[in-house]
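J.: From the sequence below, what's the structure:
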Amino acid sequence: MTASTTDHSAALAFTPAPAPASASTAPRLTSLSHGGGCGCKIAPGVLSQILAQSGSAGLLPPELLVGLETADDAAVYRLNDQQALVATTDFFMPIVDDPFEFGRIAATNALSDVYAMGGRPIMALALVAMPVNQLPLATIGEILRGGQAVCRAAGIPIAGGHTIDSVEPIYGLVAMGLVHPERVRKNAGAQPGDLLILGKPLGVGVYSAALKKDQLSPAHYRAMIASTTQLNTPGPLLAELPGVHAITDVTGFGLAGHALEMARGAAASLQLDWASVPLLPGVAELAAAGCLTGASARNWAGYGADVQLAAQLPALAQSLLTDPQTSGGLLVACAPDSAAAVLEIFAREGFEQAAVIGQVQAGRPGLQVRAAGR
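T.: Sure thing, here's the model as predicted:
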């Protein structure tokens, strides 16, 4: 990785190089990738094995406030008593065919990890891997323009990056932000008695599967774009509330997977009320019609042993709980007397469907899903 713009041309200097594709012969973006969005993530069970083999020994300075310990959303490094640096990276293959929207979605998703730690983004670096002989240069430019549009909306520059020629189109960001050390919100701080609040409805993976099958309506496509390009700006505002104990964002491992990470980090049990979990419009019907991703099944295979599903749950609940979310919502654990303030912040920032979906309980780390609340 480098922030030098002079590196870009060198990274693409391959000899000999056939002429780039023209717009008239260009393939659909999604046809060039074996998976899309956060559904590209390595399955959780496989990832655990890889990380176990890599070892955790190494330099761990006291300034490193958040590292690999609880699979948190970003690393956090204390700079001084007032500032800590939040650093993260995220990239993936196309989830939609519109290059501008793909760039917007990927950039929004990458910045989400900074917000989830309670930080405010300050700048980003672009990660660009493109099949330059299959995609028109104008298409690649639109992907980058989409990412730039999101960063402008977040009030930050894309200050550099790195590019390579690749067999599949990949775009994302290295994102950096700042947070007061006392306002860092890990995924491991949940406490027994806390309520769980979800900021965005589920169903992006179902939408993406329907899109690949040409079964996604224009209205549902618009809902998909609106959800995946909505910046998780409530994060730093929520971190200012003393009653907010933990925050994470729901992405490729699905709601169940990221809730389990929160449970393990807190050494507590999380209980979800399925009837309270918000869904994007039409998701239940599309899932019933078979619009499900392979990542959903891989997610369940990786962590399903730690999830208890109530017998009364609808048949598709498991698939929707494991549905990979691209640029998903924040999952917040807060004291009950802070729930109203949390929901007010979500509403003020444009997250009208944010909802209380469960609670944290003392007990063995795991996830229990009930059909409805008490």
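
J.: use CA for all of it now, contacts and neighbours both
T.: Noted.

J.: Count the residues that sit near A301.
T.: Residues lying near A301 (other Cα atoms under 10 Å) number 14.

J.: what does G160 give?
T.: For G160, using other Cα under 10 Å, the count is 20.

J.: from what I can see, it looks like it's in a strand, true?
T.: Yes - with DSSP: H, G, I helix; E, B strand; the rest coil as the criterion, G160 is part of a strand.

J.: gap between it and L173?
T.: Separation of G160 from L173 (Cα to Cα, to the nearest Å): 10 Å.

J.: ok, and the closest non-adjacent residue to the residue most central in space within the chain?
T.: Centroid-nearest residue in the chain: T251, 3.5 Å away (criterion: Cα atoms, centre = their mean). Leaving aside its sequence neighbours, T251 sits nearest to Q325 (Cα to Cα, 6 or more residues apart in numbering; 4.3 Å).

J.: Ok, A284 next?
T.: L316 (7.8 Å).

J.: ok, that neighbour - how many residues close by?
T.: 13.

J.: mind listing what it touches?
T.: If you count contacts by Cα atoms under 8 Å, 6 or more residues apart in numbering, L316 has them with 284, 287-288.

J.: I have a second one here; can you model it like the first so I can compare?
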Amino acid sequence: MSEKEIVFCKSGGCTAKLGAGVLEHILERLPKGKKDENLLVGYDSKDDAAVYRLNEHQAVVQTLDFFPPMVEDPYIFGKIAATNALSDIYAMGGEVKTALNIVCFPESMDLNILGKILQGGAEKVQEAGGSLAGGHSIADSDVKYGLSVTGVVDPEKIWENNGAKPGDCLILTKRLGVGILCAANRVSQAPEGAMEQVIDSMTTLNRKASEIGRKYPVHACTDVTGFGFLGHLHEMMDGRHSCKIYADRLPVFAGAEACAEEFLLTAAGQKNRNHLEQYVWFENVSFGMEEVLYDPQTSGGLLFAVPGEVAEELRGKLREAGLPAEIVGKVMERQEVEILVEGRK
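T.: Just a heads-up that it's a prediction; the model follows:
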């Protein structure tokens, strides 16, 4: 379908997010109110979703996510947006139960386009084992779509994003380079076949990775989305730890590094670099790979921190399930440099 049918914003998918620095500046000034002991995870933790304890054995996981299109096909866009929104439940170690549609849509646009978007989203909610229970829509000048999702989790088995321990290995379950390749595709410069691989990744639920991970002692987990690999890794270190990343082990889409070398980049990626470069040191890493690591991911993979003795087994199980999982680094005691990225020597 043509661009006239979907009004593309300047940035689609998770590249449309506000920068991390802007959010920190705003959130730290919000009134906190009286602390509720049953609110186990709130916005002040920089985590992937909120978690509220109902009783000793049950807690509710709540999240929402929506954004403008990054692909031309409305059905595929709906699937991507839903997959991305559902991911936060999996990143907390939870199970999806219900979802509500969030819709912004121009009244002058063909409603069949909206129908295709909602169809794609509904199919992914069903695949996740959840129930689509309604939603809310407003008239807007641009298309935006996503979900508010509710899940459940055992309060004693929540995966927060800042529980990593020195000695842990870091495992990434999806390839990087989504934002760069989408940007290249918009100017018809993406390598042949690249977008098909990117779309397949963006529409793959993190359900399987989460279910496999629950069989292991996961100390921390996050999904890699708009703040890029390094942004979410920075949150995982929480100012308490450092880590070493092996650039040659990172799963990356073919062509992403080359596109970055040609400056086919996103504004959001540069915001990530500006915010994070004070925490990162690169050794023998190309400019293109640096950009891949700052690149905002739409519907990216899970990043696990697990004890070293189980890392290879977990990686193997994830690979057996068809996921391009790799052990990409290790957590260390706090060093002068928070994130050291090593390339080939």
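
J.: on that earlier part again, would you mind finding the match for the residue nearest to A284 of structure 1 in structure 2?
T.: Alignment note (TM-score structural alignment): L316 of structure 1 maps to G288 of structure 2.

J.: For that match, pull up the helix or strand it's in.
T.: Taking DSSP states H and E as the definition, G288 of structure 2 sits inside helix 287-294.

J.: elements contacting the following helix or strand past that helix?
T.: As assigned by DSSP H and E, the chain's next helix or strand after helix 287-294 of structure 2 is strand 302-306. Packing contacts for strand 302-306 of structure 2, counted by 3 or more Cα pairs under 8 Å, 6 or more residues apart in numbering; DSSP states H and E, involve strand 169-172, strand 220-223.

J.: sorry, back to before: between G160 and L173 of structure 1, what contacts are shared?
T.: 124-126.

J.: Just the closest of the residues you listed to N299 of structure 1, please.
T.: Checking the shared contacts of G160 and L173 of structure 1 against N299 of structure 1 with Cα to Cα, the nearest one is A126 at 28.2 Å.

J.: Show the contacting residues for the aligned residue in structure 2 for the closest one.
T.: Matched by TM-score structural alignment, A126 of structure 1 corresponds to N101 in structure 2. By Cα under 8 Å, 6+ apart, N101 of structure 2 lies in contact with 118, 132, 134-137, 145-148.

J.: try 10 Å this time
T.: Taking Cα atoms under 10 Å, 6 or more residues apart in numbering as the criterion, N101 of structure 2 is in contact with 64-66, 82, 118, 121-122, 132-137, 145-149.

J.: do G193 of structure 2 as well
T.: The contact partners of G193 of structure 2, by Cα under 10 Å, 6+ apart, come to 254-255.

J.: Next, the residue nearest to K157 of structure 2 when sequence neighbours are not counted: secondary structure please.
T.: Nearest residue to K157 of structure 2 in three dimensions, chain neighbours excluded: G93, at 7.2 Å (Cα to Cα, 6+ apart). What three-state DSSP gives for G93 of structure 2 is coil.

J.: which residue packs closest to E107 of structure 2, ignoring adjacent ones?
T.: A139 (6.0 Å).

J.: T139 of structure 1 now?
T.: P99 (6.1 Å).
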